[in-house]
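>>> sequence first, then the predicted structure, then my questions.
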Amino acid sequence: MKVAFIYDCAYPWVKGGAEKRIYEIGKRLVMRGHEVHFFCLKWWGGENKIQRDGIYYHGVGGKVQLYKNGKRSINEALYFGLKTFTGLDDDFDLFDCQQFPYFPCFSSRIHSQFKKIPLVITWHEIWGDYWYKYLGKKGFLGKMVETLTTRLTKHHIAVSEKTRQDLLNMGIDNIELIPNGADLKKIKKIEPSSLESDVIFAGRLLKHKNIDILIKAISILKKEYPDIKCIIIGEGPEKENLKGITRQLNLEDNIHFLPFLGYDELIAHMKSSKVFVLPSTREGFGMVAIEANAAGLPVITVDHPKNAAKDLIEDNKCICKLSSIEIAQKISELLNSNKIHTFYKNYDWNNITKKIEKYYRTLNG
């Protein structure tokens, strides 16, 4: 098969769940004999079209700022939607367009109809009424675009059971559940980092990730564990604010900020830590939770209706309210316990790739 993935951000230049999903599935499809193309913004230098790990990357437009005032840029979404419309210049067996940032789904739909190519939309989360919180009064536009996107094709993939249920509640059926995963064999081979820590977080530094709550939890724990060490890995619009909170709470010796790291280095830091905390109130899946658990860590996350990561964790003792006090209590319990509840084993990228390959084939007869 000749498959085209469509998304504005591309791994390894931009690190996030959707980017990693396309990369991991894409390179495995190549190894299984398929031709894989990825249409995205041009995050690299040099030619507009390059090949990496067998995947053909097409830079349909120059890289632009993803966030404005801490929120995803609407101009960037419109820009990539337009560039997608003019950039899908080849014949494929199918398009797999990620739902975000919506407008490329409409461009892909036009190409799909004109060339009679199946269009799959992969859904990482449904925002629904959250749009009003994100955009205020303009939220109705976001919600309308999201709803219209569900009507562009009959072929939908949901990366989590929560997202599948949300789509069903919107009147969409014919949804294939194909989750995200982790490279379990690779994780097993990576050695721990020499930089040890007690608590670790990794991800984009955005408001809904609630890393400020984690920092306040570390401040509480410092009374019981004066030398507690926490590593926060990632970049994002909240970084300077988080560093400011760290200084205000006199935690410079306890909390260490690191930029986004290569995959091996990230896993190495996880393996040299004791507890992974994901205090996010909005996760379409929570791939990093799978990776942390596969690296041998218990994972703490919060009980929130928009947090699909909580569905991964079968041990309710690791799920708590969004509260610095409760998170501190959970961390303390786990630091004093050797019990690690594992849930990662069903999320191997090799098996997930076989599942999506089988699904793609049903669309091509």
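That came through fine. Because the structure is predicted, anything quoted here is derived from the model rather than measured.
>>> contacts and neighbour counts: CA atoms only from here.
Noted.
>>> can you name every helix or strand that the strand or helix carrying residue 176 contacts?
When elements are defined using DSSP states H and E, residue 176 is found to belong to strand 175-177. Applying 3 or more CA pairs under 8 Å, 6 or more residues apart in numbering; DSSP states H and E, one finds that strand 175-177 makes contact with strand 155-158, helix 161-169.
>>> distance of residue 175 relative to residue 39?
To residue 39, residue 175 is 24 Å away according to CA to CA, to the nearest Å.
>>> try residue 27
15 Å.
>>> one step back: how about the helix or strand following the strand holding residue 176: buried residues?
Helices and strands here follow DSSP H and E; after strand 175-177, the next one along the chain is helix 184-189. Applying a neighbour-count criterion of 16 or more other CA atoms under 10 Å, the buried positions in helix 184-189 are 184, 187.
>>> what is the subsequent helix or strand relative to helix 184-189?
According to DSSP H and E, the helix or strand after helix 184-189 is strand 199-202.
>>> so residue 27 and residue 39 - more neighbours on which side?
Neighbours per residue, other CA atoms under 10 Å: of residue 27 and residue 39, the larger number sits with residue 39, 25 against 18.
>>> could you pull out the helices for the stretch 201-350 of the chain?
211-221, 239-248, 263-271, 287-294, 324-335, 349-363 (DSSP state H, counting those that start in this stretch).
>>> any idea which of these is most buried?
Comparing these by mean neighbour count (mean count of other CA atoms under 10 Å), helix 287-294 ranks first with a mean of 24.
>>> packing partners of that one?
Under the contact criterion of 3+ CA pairs under 8 Å, 6+ apart, helix 287-294 touches helix 184-189, helix 263-271, strand 275-278, strand 299-302.
>>> distance to residue 59 added to these, as TSV?
Output for the helices and strands packed on helix 287-294, formatted as TSV (distance: least, CA to CA, whole Å):
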stretch	distance to residue 59
helix 184-189	29
helix 263-271	23
strand 275-278	32
strand 299-302	36
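>>> just so I know, which of these lies nearest residue 6?
Distances from residue 6 to each of these were compared using CA to CA; the minimum, 22.5 Å, belongs to helix 263-271.
>>> give me the contact list for the closest one.
The list of residues contacting helix 263-271 from outside it, by CA atoms under 8 Å, 6 or more residues apart in numbering, reads 187, 190-193, 195-196, 200, 276, 291-292, 295-297.
>>> could you identify the most distant pair in those?
By the measure CA to CA, the contacts of helix 263-271 have their two most distant members at 195 and 291, which lie 18.5 Å apart.
>>> ok, back up a step: including distance to residue 166, could the helices of the stretch 201-350 of the chain go into TSV?
Shown next, in TSV, are those (distance: least, CA to CA, whole Å):
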stretch	distance to residue 166
helix 211-221	26
helix 239-248	31
helix 263-271	31
helix 287-294	19
helix 324-335	28
helix 349-363	21
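>>> out of the contacts of helix 263-271, which comes closest to residue 78?
When the contacts of helix 263-271 are compared for distance to residue 78, the smallest value, 32.7 Å, is given by residue 291; criterion: CA to CA.
>>> isn't that closest one up against residue 180?
No. Because the distance of 10.5 Å does not satisfy CA atoms under 8 Å, residue 291 is recorded as not touching residue 180.
>>> in stretch 155-173, what's buried?
For stretch 155-173, a neighbour-count test (16+ other CA under 10 Å) marks 155-167, 172 as buried.
>>> put this next to the first one:
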Amino acid sequence: MKVAFVLESYPPHIGGSESRAYNLIKRLPKSWEIHVITPCFDYAKKEEVRENVFVHRFGAYHSFSYFKNGSRPLSLSLDISQRALFTLKKLGSFDACVYSEWNLLTFALTHAFVSSPKLVDWCEVLAGRIAGLAGVLEALLEKNLAQRATHHIAVNEKVKELLKNVHKVDSKRISVVQNGVDERFIASSFPKKQSGRLLYVGRLTPHKGVHSLLMVFSRLRKTHPYATLHIVGAGDPSYTLSLKKLAVEGVEFLGVLSESELIEEYRSAQLLVLPSEREGSSLVSLEAMANYTPVVTIDAPLNLSKSDTVIHGFNGLVVKPSNLLDALQAVLSDETLWKSLSQNANLYAKERSWSKCAKKLEEVLKSV
């Protein structure tokens, strides 16, 4: 089977959707011919074969400029879409073509030239949830994807529900392929934890809520002076600088870590804090849980992890933003509660392996 994946980005550039695509694609059958078509960010190789996958990168873009503050500049989005179309034409026909939800313009400008079944992988549905002109454009482009795609892949049941209710997609045209966790991340036994260690992992961008976490942490230190906060990830330099100005004693910015370094952070942390206002299906939550680290996240309308990954009172806590401080204090002060959440978190993550998720994707691709 010959399959094309038209993606907004691909490793070495790493974010949640990139990790999802990478972990699913590399586990598809080795006998398949798989091509990834994606922009070239930050001087990555233009052409390479990566774990039996043909990767075709085009253009030359800077990730901070493109992903700044979670938005996508229209001029760059148009340029990327045009180059994606050229690459698709050059590679010929496919048995199936899978688009990532972002960049929305890429599907709009290329789908008419793709004769094979077209699938869209959705991590979130934002139509009707963004104000202003940007929200109107978002809704129109999402509707275009929903109506013209052959089949849809939803990251969880909530996204499937939104596709049905917002864009009126027939449930028969939607398959759920969840996010998973790499088996290498799963701790075989309870690791040694650093008492009071909080961890954040993700992009440093406003909608991730790191600024709110830093303000909460400064208050937490008054009742738990031994508490520390490690922040893993990178983002726009000016925004990162503003975060560092909010940091109090006990906060460390670690930047981007290697896989082994990241696993060590998960294993030493008592809690992962996910203060995101907008989240599709949090990969870092699963990775933390695999290492006996429960998750505290906020109950925000666009944070879908609250219903997909974090089960309140079982493997973590879901609280109102105004109650985040109380939640952190409660877990750090109650060892029985923390141990229960930790054990359940590990059990939950073990059931969400990438191998199982990739098998589901394989079945979907064979069926279209």
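Nice, I can see it. Since the model is a prediction, treat every value here as computed from it, not as a measurement.
>>> just among the contacts of helix 263-271 of structure 1, which is most surrounded?
Each of the contacts of helix 263-271 of structure 1 was scored for neighbours by other CA under 10 Å, and residue 292 scores highest at 28 neighbours.
>>> structure 2: which residue goes with that one?
For residue 292 of structure 1, the aligned position in structure 2 is residue 288, judged by TM-score structural alignment.
>>> count the neighbours of the nearest residue to residue 170 of structure 1 once chain neighbours are set aside for me.
On the basis of CA to CA, 6 or more residues apart in numbering, the spatially nearest residue to residue 170 of structure 1 that is not a chain neighbour turns out to be residue 147, at 7.9 Å. A count of neighbours around residue 147 of structure 1, defined by other CA under 10 Å, yields 15.
>>> which SSE is the equivalent of residue 147 of structure 1 over in structure 2 in?
Residue 147 of structure 1 maps onto residue 143 of structure 2 when the alignment is built from TM-score structural alignment. Following DSSP H and E, the helix or strand that holds residue 143 of structure 2 is helix 132-148.
>>> who's in contact with that helix?
Applying CA under 8 Å, 6+ apart, the contact partners of helix 132-148 of structure 2 are 104-105, 107-108, 120, 125-130, 152, 163, 167, 169.
>>> if we use 10 Å, what do you get?
71, 99, 101-108, 111-112, 118-120, 125-131, 151-152, 163-164, 166-170, 173 (CA atoms under 10 Å, 6 or more residues apart in numbering).
>>> kindly report the same for stretch 324-332 of structure 1.
198-199, 210, 212-222, 224-225, 274-279, 298-302, 317-321, 323, 333, 335, 337.
>>> nearest approach to residue 23 of structure 1 belongs to which of the helices of the stretch 201-350 of structure 1?
Nearest to residue 23 of structure 1, of the helices of the stretch 201-350 of structure 1 and by CA to CA, is helix 349-363 at 10.5 Å.
>>> and the counterpart of residue 164 of structure 1 in structure 2, how far from residue 176 of structure 2?
Correspondence of residue 164 of structure 1 to structure 2, assessed by TM-score structural alignment: residue 160. Plainly put, residue 160 of structure 2 is 7 Å away from residue 176 of structure 2 if you go by CA to CA.
>>> so what sits against both of the two?
With CA under 10 Å, 6+ apart as the test, residue 160 of structure 2 and residue 176 both reach 122, 152, 153, 154.
>>> quick check: the second one vs residue 162 of structure 2, distance?
Spelled out, it's residue 152 of structure 2. Distance from residue 152 of structure 2 to residue 162 of structure 2, counting by CA to CA: 12 Å.
>>> what helix or strand does residue 4 of structure 1 sit in?
Here residue 4 of structure 1 is assigned to strand 2-6, by DSSP H and E.
>>> and the next helix or strand after that strand, what does it pack onto?
Towards the C-terminus, the helix or strand next in line after strand 2-6 of structure 1, according to DSSP H and E, is helix 17-31. Secondary-structure packing of helix 17-31 of structure 1 (3 or more CA pairs under 10 Å, 6 or more residues apart in numbering; DSSP states H and E): strand 2-6, strand 35-42, strand 55-62, strand 94-98, helix 287-294, helix 349-363.
>>> would you turn these into JSON lines with distance to residue 236 of structure 1?
Written out in JSON lines, the entries for those read as follows (distance: least, CA to CA, whole Å):
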{"stretch": "strand 2-6", "distance to residue 236 of structure 1": "23"}
{"stretch": "strand 35-42", "distance to residue 236 of structure 1": "19"}
{"stretch": "strand 55-62", "distance to residue 236 of structure 1": "20"}
{"stretch": "strand 94-98", "distance to residue 236 of structure 1": "21"}
{"stretch": "helix 287-294", "distance to residue 236 of structure 1": "16"}
{"stretch": "helix 349-363", "distance to residue 236 of structure 1": "27"}
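>>> who's in contact with the match of residue 164 of structure 1?
122-125, 152-154, 166, 169-171, 173-176.
>>> gap between it and residue 117 of structure 2?
Here residue 160 of structure 2 is placed at a distance of 19 Å from residue 117 of structure 2 (CA to CA).
>>> next: residue 212 of structure 2.
In this view, residue 212 of structure 2 and residue 117 of structure 2 are 43 Å apart by CA to CA.
>>> equivalent analysis for residue 33 of structure 2, please.
Using CA to CA, one gets 16 Å for the distance from residue 33 of structure 2 to residue 117 of structure 2.
>>> again with residue 311 of structure 2
The value you get for residue 311 of structure 2 to residue 117 of structure 2, if CA to CA is used, is 36 Å.
>>> which of the two has more residues huddled nearby?
Under the neighbour definition other CA under 10 Å, residue 311 of structure 2 and residue 117 were set side by side, and residue 311 has more, 19 against 16.
>>> could you find the closest non-adjacent residue to the more buried one?
Computed as CA to CA, 6+ apart, the closest residue to residue 311 of structure 2 that is not its neighbour in sequence is residue 317, at 6.9 Å.
>>> swap in residue 204 of structure 2?
Of all residues beyond its chain neighbours, the one nearest residue 204 of structure 2 is residue 235 (4.5 Å), with distances taken as CA to CA, 6+ apart.
>>> mind checking the end-to-end distance for stretch 123-130 of structure 1?
Stretch 123-130 of structure 1 has its terminal residues 16 Å apart, counting by CA to CA.
>>> residue 71 of structure 2: what's it in contact with?
65, 134, 205.
>>> preserved in structure 1, out of the residues you listed?
Checked against structure 1 using both residues aligned by TM-score structural alignment, their matches' CA atoms under 10 Å, those keep these contacts: residue 205.
>>> list only buried entries from the contacts of residue 71 of structure 2.
By the neighbour-count criterion of 16+ other CA under 10 Å, these include these buried positions: residue 205.
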